[in-house]
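>>> heads up, no residue letters with this:
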């Protein structure tokens, strides 16, 4: 069993690395918030879960904001990437966003 001092050194190193990772994530989040807004002029068409096609402005359904997540599915894969779906699977029920 490793000595207590060795465990403490390893734990302190992990804490240091966690803090560095947290600062990096905060920097990326800040950069995303500061990105300039751009006008979307192309008329994108999306397929709704019910199979109907809808253009981008109609996805808002009268709301001011729209949450969109892109899921990656590799060739031959039957499911979307677990990292891509992580946030959506752990988010609140979409109906709660209507309030």
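Thanks, I have the structure now. All figures in this text were calculated on a predicted structure; none of them were measured in a lab.

>>> switch to C-alpha atoms for all contacts and neighbour counts from now on
Noted.

>>> just the helices in this structure please.
4-33, 56-59, 82-90 (DSSP state H).

>>> okay, those helices in TSV with distance to residue 98 and mean neighbour count next?
Listed next are these as TSV, based on distance: least, C-alpha to C-alpha, whole Å; neighbours: other C-alpha atoms under 10 Å:
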stretch	distance to residue 98	mean neighbour count
helix 4-33	23	11
helix 56-59	13	14
helix 82-90	16	12
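
>>> In addition, the following structure is provided for comparison:
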């Protein structure tokens, strides 16, 4: 017989008590969903800024313009992946986000393209992409002011984030940007963990006493490094 764990656990109740507690939780979650829908509606009504500057990025098939990244579609999601030119590998957290990205065909069906852009030279991006087993459009802004102009390379270093662009004919506009924890909904691993009793198991979370917790992000690894 398997030995009972000494780890802190949620309260054990009857099936009826569990269902009652769940029903109350779902009322709050539905309210949050509606609030999130309202926030999304506000985002769709944000003003936008025209992109007048011409950028040339390096891609697998050669130099490309910002317009080329749309691949003829109307909307473009750019994930600013942290990978500086002098780094030997990409950011751990950004790698988490990319691991969770869905098949692009679902975005294409809604007239939307998704690309990654980093400052590291293309050969470094290609080597890391092969190691990670990814197959997403990834472009280097190494010889461009793109990262600085979009606010993701500063005097303090590299930043991650996501920019949303809209195309009207040949005119390009930036409609939205978020960084820091604003990109978490792109990395569904966090969403999955948020559903579990122990959550993300980080010490900023409001969890019952005795729950396993560590400092934020210290436990993250690239998917081929956990055995280390």
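Perfect, thanks for sending it. This is a predicted model, so every value here is computed, not measured.

>>> How alike are these chains, TM-score-wise?
The TM-score (TM-score structural alignment, normalised by the length of structure 1) is 0.62; 94 aligned residues with a C-alpha RMSD of 3.4 Å.

>>> could you dump the helices of structure 1 to a markdown table with distance to residue 76 of structure 1?
What follows is these, written out as a markdown table (distance: least, C-alpha to C-alpha, whole Å):
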| stretch | distance to residue 76 of structure 1 |
| --- | --- |
| helix 4-33 | 32 |
| helix 56-59 | 29 |
| helix 82-90 | 15 |
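
>>> who wins for proximity to residue 72 of structure 1 among those helices?
Between residue 72 of structure 1 and these, the shortest gap by C-alpha to C-alpha is with helix 82-90, which sits at 6.5 Å.

>>> tell me which strands and helices that closest one is in contact with?
Packed against helix 82-90 of structure 1, as judged by 3 or more C-alpha pairs under 8 Å, 6 or more residues apart in numbering; DSSP states H and E, are no other helices or strands.

>>> so how far is that helix from its chain's centroid?
7 Å (C-alpha atoms, centre = their mean, to the nearest Å).

>>> same question, stretch 29-44 of structure 1
For stretch 29-44 of structure 1, the distance to the chain centre is 15 Å (C-alpha atoms, centre = their mean).

>>> which bit of structure 2 covers that stretch?
Mapped onto structure 2 using TM-score structural alignment, stretch 29-44 of structure 1 covers residues 40-55.

>>> what comes into contact with the matching stretch?
For stretch 40-55 of structure 2, contacts defined as C-alpha atoms under 8 Å, 6 or more residues apart in numbering pick out 65-66, 144-146, 171-176.

>>> Now list the buried members of the residues you listed.
Buried members of the contacts of stretch 40-55 of structure 2, scored by 16 or more other C-alpha atoms under 10 Å, are 66, 146, 172-176.

>>> could those go into TSV alongside secondary structure?
Formatted as TSV, those follow (DSSP: H, G, I helix; E, B strand; the rest coil):
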residue	secondary structure
66	coil
146	helix
172	strand
173	strand
174	strand
175	strand
176	strand
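
>>> gap between the one residue sitting closest to the centre of structure 1 and residue 47 of structure 1?
Among the residues of structure 1, the one closest to the centroid is residue 87, at 5.5 Å (C-alpha atoms, centre = their mean). Note on residue 87 of structure 1: its distance to residue 47 of structure 1, by C-alpha to C-alpha, to the nearest Å, is 21 Å.
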